[in-house]
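1. can't give you the sequence, but here's the structure:
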């Protein structure tokens, strides 16, 4: 396996230009951590040794949502780890580099995909080496994890094949993220705060304890209402949130470094599964297929889950001596279950009046059901546990449609009406 990476890879947990969103707060959901442990059993231990902060789900992470500020604290038996994105990358990269059959080549910029003479398959990549020398690398199978997906889309055009249809949810969300030293007298009742925005303001926040005894805090605003990148404005923006929790935490804290901003225009889902023909030897993954509003913290986890699906399919082919280069159609079909839950969450952005895109026909009913479901979960610890597992992508959202849960939601709806 040869991995071509455009950036000069740092030795430790440092931000790099190839991941412009890496300075913003990130979450590795429990399902994402579980999937990574399948590849690297020591991953969780290595993260903690590198400084990641262990937090008990629904206890150490304070969750504030409109009407429920905060949610009750309940122990559902699993932990999450809080850390910066560069720390996750650094640990993952170190573990990959220990694999004897993987060559990691930095400062190699892939220009385009190579294809067979009959244009039926992708056969490698054209790239520039670290010294600028153009080169071709042949491969049995090419995995496009280049985020925006231009390599795959350009290859389809070059091969005379149609692009996949795209569904967009225009959110125009802007982030500003700062690092603060944790003050000596800071609250020890929580290790993180998730402040979900309401439909009127669209302003939200994340605060996580991260490595080096610091807080990483991301403030966000929808549809052009973006937080500023100066300390005074940053703190003032935090003061406008629905609750004072984040503001009270940072108002007297010392900021480290500068504030970094990031703008995310839209969630995008490409319907590769609907294509009648797709070139052999090529498999796009991650954001190439589907990217979500980062406010929901699903991106890293969904990417790892996709790779887990791909591993299963490749293992099956290797065991049965089947060719590896025809795996893409089966992969596109198999990941639809992985994408369904996070895309359903992304569609909740239609609660904002300015969100662009085609709203699902049943959106209002879903919104009402979700609101009542939260009210049930507040009172019923068992339902709260299921909801938490769904939010961590551990179980499918269909678990929330079990008859005993729907019955409780419908009963509350009847009373509310």
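-> That came through fine. Only a predicted model underlies this, so the values are computations on that prediction, with no experimental measurement involved. Residues are numbered from 1 along each chain as shown.
2. From here on, just use CA atoms for contacts and neighbour counts.
-> Will do.
3. Give the burial count for the closest residue in space to residue 350 that isn't next to it in sequence, as a bare number.
-> Computed as C-alpha to C-alpha, 6 or more residues apart in numbering, the closest residue to residue 350 that is not its neighbour in sequence is residue 359, at 6.5 Å. Residues near residue 359, counting by other C-alpha atoms under 10 Å, number 15.
4. ok, structure two:
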């Protein structure tokens, strides 16, 4: 028998982070109530509360592993339904610094579901739990606290058209509302310190369009992804949706805005380092209209540095750290945080200050990866210490070596997939091998032991 920690937990927000949090809490509370502003029951398309939902998403390998642990059989169900799933380094075609990387299986899977698809699969599993309830089309007004303001006792809500508030009492409230979380303001309202913030201003814009293709540029690959770099700050994610359909998500950093109108969109694809994207879409038929989404900055709220926090209240997901989405880390980090919450609750009642400190090492690695990558762009403002500068120099060499050595591609994506720690790329023998191979590539000489890997479409 599981010892319950309370009668009811309330989760604010029913996105990926909120759903995974509800799954974990269902083991520890008799009832879990999800509160969501949008209508979500039976919804399989994009929704207002997830403005990034129309754009390319990828679930990193670590996130895929966690989802399978939380929802056994989910991967097989998605595969049976035709969701594209394949090796991160072997079946995704990557371009870094303008050059294509050799492909080689790294043993880790990437799930290329759209955001609405993935959310719908997880939502169906969570809503099937007997003690999970949902209150949709509901506006969150604020928190209810004890008279001495040391404990959160519930949340004030109202229907989207209602004037009067309802109070939902709870033994635990978890804020999973994402980047727009109001917890810092609520803390200040109740006499607590707001968390400090680490911010990397990236001024990123996504513009996405769907197309029906007249030719197949993918072969056996799931996606073609030219990554923005200082020499060309334009990138894209070109995703094979199956049945001749494809999604193109263009990215522009430091104020570069991929246009939505068709002629400008197609011209933008011409500037990408993966020429096969323009080759495919300039003859393709556009489906629907373009959508755009802006991300001014990556933001990390340092709850781990606070010494006081109201009891029975936690924050999780993008409300703690909202990453640059081009790295695909947000959903996976939310899954890792949900696992951390499950482990935290095994010790008894939630202890907010301790929990946030337990999240710190989980966030540190992906934050260093994304922040370090962003700081490679000279226009991005931020502190470039020796570790960042040396790391970016080595990453450039590693990606050069990976043009001819699939083993370097595989090693890199095991780290980027948040499975292997970054230290695995710093082993002396590996570093020496990468530097020697990169030097040979730059000099135009064949690399010793090169293991160039190409997709089946180009073999």
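-> Perfect, I can see it now. None of the values given here were measured: they were computed from a predicted structure.
5. Identify the residue of structure 1 aligned to residue 11 of structure 2.
-> By TM-score structural alignment, residue 11 of structure 2 lines up with nothing in structure 1.
6. pretty sure residue 11 of structure 2 belongs to a strand, no?
-> Yes - counting by DSSP: H, G, I helix; E, B strand; the rest coil, residue 11 of structure 2 is located in a strand.
7. I'd guessed it sits against residue 18; true?
-> Yes - Residue 11 of structure 2 is in contact with residue 18 according to C-alpha atoms under 8 Å; the separation is 6.2 Å.
8. Need the contact partners of the particular helix or strand that has residue 18 of structure 2 in it.
-> According to DSSP states H and E, residue 18 of structure 2 maps onto helix 16-25. By C-alpha atoms under 8 Å, 6 or more residues apart in numbering, the surrounding residues in contact with helix 16-25 of structure 2 are 9, 11-12, 32-34, 70, 119, 122-123, 126, 132, 175-177, 316-317, 331, 334-335, 338-339, 341-342.
9. So what's the residue count around the alignment partner in structure 1 of residue 183 of structure 2?
-> In structure 1, the residue paired with residue 183 of structure 2 is residue 152, using TM-score structural alignment. By other C-alpha under 10 Å, 23 other residues sit near residue 152 of structure 1.
10. sec struct for residue 152 of structure 1, please.
-> Assigned by three-state DSSP, the conformation of residue 152 of structure 1 is helix.
11. isn't it right up against residue 146?
-> No - when contacts are counted by C-alpha under 8 Å, residue 152 of structure 1 is not listed as touching residue 146 (9.0 Å).
12. now the helices for structure 1?
-> For structure 1, applying DSSP state H gives helices covering 30-39, 43-49, 85-97, 150-158, 231-239, 245-250, 299-319, 328-334, 336-346, 363-379, 381-391, 403-416.
13. Give me the mean deviation of the second one from structure 2.
-> So that's helix 43-49 of structure 1. Once fitted to structure 2, helix 43-49 of structure 1 is off its aligned match by 2.5 Å on average (mean C-alpha distance after the TM-score superposition for structure 1).
14. Okay, now stretch 147-158 of structure 2: how far is its last residue from its first?
-> End-to-end distance of stretch 147-158 of structure 2 (C-alpha to C-alpha, to the nearest Å): 23 Å.
15. So what's the residue count around the aligned residue in structure 1 for residue 343 of structure 2?
-> Structural alignment (TM-score structural alignment) places residue 343 of structure 2 against residue 312 in structure 1. Residues lying near residue 312 of structure 1 (other C-alpha under 10 Å) number 12.
16. Return the residue of structure 1 aligned against residue 57 of structure 2.
-> That one, residue 57 of structure 2, aligns with residue 26 by TM-score structural alignment.
17. Residue 264 of structure 2 now?
-> Applying TM-score structural alignment, one finds that residue 264 of structure 2 aligns to residue 233 in structure 1.
18. and if you look at residue 120 of structure 2?
-> Matched across to structure 1, residue 120 of structure 2 falls on residue 90, judged by TM-score structural alignment.
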